[in-house]
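Engineer: I would like the atomic coordinates for the input below:
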Amino acid sequence: METKLYEASLTGDVQALNALLRQDQLTLDRLSLTVFNETPLHVAAMRGHLHFANVLLTQKPKLAVALDNQRRTPLHLASANGNLEMVQELIRVGSHDVCCFRDQEGLTALHLAALNEHLEVVKALVKANPQAAKEIPATGETILHMCVNYNRIEALKVLVELWNEEELAKITDDGGNTLLHAAAINKHIQILNYFLKKPSIKANGNAVNRLGLTALDALDQCPQDLKALEARQILMEAGVSKANDLRPLPKPLQPFTNFSATKRKGLLSRTWARYLNDDKQWLEKQRGILIVAALVVAAMAFHSGLNPPGGTISDTQNGRYSLGNAAQTEVDMDNFSQFVAYNTVTMVIPLAIIVLLISGVPLRNKFWMWVLTMGTLLAVVFMVATYLQSVAMMSPDMYVNSTTVWICLIWMLGCGVMALIHTVFFVVWVVMKLFKHRTPEIDMIRNQGRPFDI
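Structural biologist: Down below sits the predicted model:
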């Protein structure tokens, strides 16, 4: 008898169900004694057999709150499949409390509807019992965090209306992560922009989780790619900082200095202090713009390499066309080789800068700052050299007017002077770091060799 009942529920055969009920009116009452994993109403809810489900609920309304082997009600299954009419009927019969029933994972029917983004079902469940959205599953995530993690932005927009602005900014999971943390960790750009349009979430953007990390810190812990760079740019423009930047630095004890010593502090000392203390945070904020600039320079060099000054010429040999050669190779191969060398360096250095920028290394690090500065200056020098060589190749007898030559040479000289200054400052900074590292060891050795005072 039970087997026939389940077969009828699979096909939604109402006539077979009525025939079974006429044979034995206790058929549905004996379901609690069977070993099946779910009731016929569970099967009907999954299959969407609404008429069949109505007959079952009319005969035995308690089936609306029956549990399967995973502690799911028929409402769980109907919500997961987005069957709105079935959901409405189950809520009507099972009362509003059935919306808060949780399965073995701690999920309500609203959780399953939101994760599958059945928006009409989500609205119906919220209208029936808004408290269902506040249930926390075994994972410790709120339903809003789950929508963020699974990138269900449309369901998220429906559910956020259940919290006011202040509550929305402070809602966290069991790890202390706010909604902004979750969006940054998953690098969901659309959700990130949506949250930052809300004043309360933007004002609370520097909140830290239980590990003491802001949303920007949490993003840095994730694998770095172009989406991570875009998310970083969005967070920084919104005023989100790293946790270390939010903590006030302790003021070091200042040694006693007389007025005359302070007065003698000149331009060089102030410049040196600026080099040591400036954290170059503006470079972190402009990382995306630097990548675009480097790509433009590399693309220009790539185009110049494939389209050299003077163009290319093609020839036929034995009735077949050969690949076009640069016209300059027919005139002066040495000058063309020099042009190719300059142009290659101009293309490769920006590509190396791009690799450095997308690798995620902190640009406030003095070494990487120096490497980036040297690479940029070198690319500029070779770009000017490539231009000068191209103009000479296109001029009669390699003639270039003196004004152009002097402007290019002065520009390259200026880049060289700037590179020398940065290198000197960097070398001095390294020497000072090494000296400070060795000073405690030297003092310890001296103290060990000093006789005891009597």
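
Engineer: okay, CA-based contacts and neighbour counts for the rest of this
Structural biologist: Will do.

Engineer: Residue 353 contacts residue 375, correct?
Structural biologist: Yes - the pair residue 353 and residue 375 qualifies as a contact (C-alpha atoms under 8 Å) at a distance of 7.0 Å.

Engineer: this one as well, want them side by side:
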Amino acid sequence: MRHAFASSTTNCCNNAFKAVRSNHIQCLTHMDKEDLEQRDISGQTPLHVAAKLGFLQAIDLLQNEVPETRDAVSVFGENPALVAAGEGQTLSVELLFSGNSKYALTRAQQRDINGTTVLMAAVARGNNDLALWLLRRFGKKLAMLPNNFRMLPLHVAAAKGNIEFIRNAIKYDRHMVNFRDQFGNLC
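Structural biologist: This is a model prediction of the structure:
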């Protein structure tokens, strides 16, 4: 029993990914910067994983220790905020965009290999709380970013029957309802 106690107080995780997945904040605090910046086979960092799982303490620690990983892009073109939005992790996205960072808009405009932004991911998932928060925070610049098929978040909202998002989005630019996607569809 003494051995179990000793292992719980020492660094039990051999890498940052394991520590994040286990939500072992103590293990993360003992790791050096190089460990926290690791990338997996898909180019994701421990911050991507923490964002995906919604582990807010891990996100906070990783943002403070290795802030450059907030801009790390996987082989799929996803930064941690985009991964979190795709998983419906509202609080993770808000935490990743917290503070008065001049780079927050650039992070919000990051697109994956399909052209999906955090706003598009939130709308596609039906996460109106996050979608409306992103709309208030970043406005027209984010709302008017099309994906690879020239679809706006408004197109996705219309396809899903999301009237609440449509009403809020068109306040930023009424002309976006006339924007045609690659297939000729209007919003």
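
Engineer: After superposing, what score do the chains get?
Structural biologist: TM-score for the superposed chains, counting by TM-score structural alignment, normalised by the length of structure 2: 0.82, backed by 178 aligned residues with a C-alpha RMSD of 2.4 Å.

Engineer: hang on, the earlier thing: okay, residue 353 and residue 375 of structure 1: which has more neighbours?
Structural biologist: Between residue 353 of structure 1 and residue 375, counted using other C-alpha atoms under 10 Å, residue 353 has the larger neighbour count: 21 against 17.

Engineer: In which helix or strand does that one reside?
Structural biologist: Secondary structure assignment for residue 353 of structure 1, by DSSP states H and E: helix 333-358.

Engineer: which residues in structure 2 does the helix or strand immediately after that helix in the chain align to?
Structural biologist: Next helix or strand after helix 333-358 of structure 1 toward the C-terminus (DSSP H and E): helix 366-394. Mapping helix 366-394 of structure 1 onto structure 2 (TM-score structural alignment) gives no aligned residues.

Engineer: Also stretch 405-419 of structure 1?
Structural biologist: Stretch 405-419 of structure 1 maps onto no residues of structure 2, going by TM-score structural alignment.

Engineer: ok, now stretch 243-250 of structure 1?
Structural biologist: By TM-score structural alignment, stretch 243-250 of structure 1 lines up with nothing in structure 2.

Engineer: Measure how far stretch 170-180 of structure 2 is from the centre of its chain, please.
Structural biologist: 25 Å (C-alpha atoms, centre = their mean, to the nearest Å).

Engineer: Skipping adjacent residues, who's closest to the residue nearest the centre of structure 2 in space?
Structural biologist: Closest residue to the average C-alpha location of structure 2: residue 81 at 1.6 Å, with C-alpha atoms, centre = their mean. Distance criterion C-alpha to C-alpha, 6 or more residues apart in numbering; nearest residue to residue 81 of structure 2, sequence neighbours excluded, is residue 93 at 5.2 Å.

Engineer: before we move on, which element is the aligned partner of that neighbour in structure 1 in?
Structural biologist: Counting by TM-score structural alignment, residue 93 of structure 2 lines up with residue 122 in structure 1. Using DSSP H and E, residue 122 of structure 1 falls within helix 119-128.

Engineer: Report the buried residues of that helix.
Structural biologist: In terms of neighbour count (16 or more other C-alpha atoms under 10 Å), helix 119-128 of structure 1 has its buried residues at 119, 120, 121, 122, 123, 124, 125, 126, 128.

Engineer: One more: stretch 202-214 of structure 1?
Structural biologist: Buried-residue list, stretch 202-214 of structure 1, by 16+ other C-alpha under 10 Å: 202, 204, 205, 206, 207, 208, 209, 213, 214.

Engineer: Distance-wise, check the last one relative to residue 341 of structure 1.
Structural biologist: Here the criterion is C-alpha to C-alpha, to the nearest Å. By it, residue 214 of structure 1 lies 46 Å from residue 341 of structure 1.

Engineer: Then the fourth one?
Structural biologist: Note on residue 206 of structure 1: its distance to residue 341 of structure 1, by C-alpha to C-alpha, is 49 Å.

Engineer: What of the first one?
Structural biologist: In this structure, residue 202 of structure 1 lies at 50 Å from residue 341 of structure 1, with C-alpha to C-alpha as the measure.

Engineer: same deal with residue 260 of structure 1?
Structural biologist: Applying C-alpha to C-alpha, the value for residue 260 of structure 1 to residue 341 of structure 1 is 56 Å.

Engineer: neighbour-wise, which of these two wins?
Structural biologist: Taking other C-alpha under 10 Å, residue 260 of structure 1 and residue 341 do not tie; residue 341 has more neighbours (14 against 8).

Engineer: Now do the same for residue 57 of structure 2: its match in structure 1.
Structural biologist: By TM-score structural alignment, residue 57 of structure 2 lines up with residue 85.

Engineer: OK, contacts around its match?
Structural biologist: Residue 85 of structure 1 sits next to residue 50 when contact means C-alpha atoms under 8 Å, 6 or more residues apart in numbering.

Engineer: What strand or helix carries it?
Structural biologist: With DSSP H and E as the criterion, residue 85 of structure 1 is inside helix 84-94.

Engineer: what do you get for residue 51 of structure 2?
Structural biologist: helix 46-53.

Engineer: For the helix holding residue 85 of structure 1, give me the average deviation versus structure 2.
Structural biologist: Helix 84-94 of structure 1, aligned to structure 2 and superposed, deviates on average by 1.0 Å (mean C-alpha distance after the TM-score superposition for structure 1).

Engineer: Now do the contacts for the aligned partner of residue 82 of structure 2 in structure 1.
Structural biologist: In structure 1, the residue equivalent to residue 82 of structure 2 is residue 111, according to TM-score structural alignment. Residue 111 of structure 1 sits next to 133, 143 when contact means C-alpha under 8 Å, 6+ apart.
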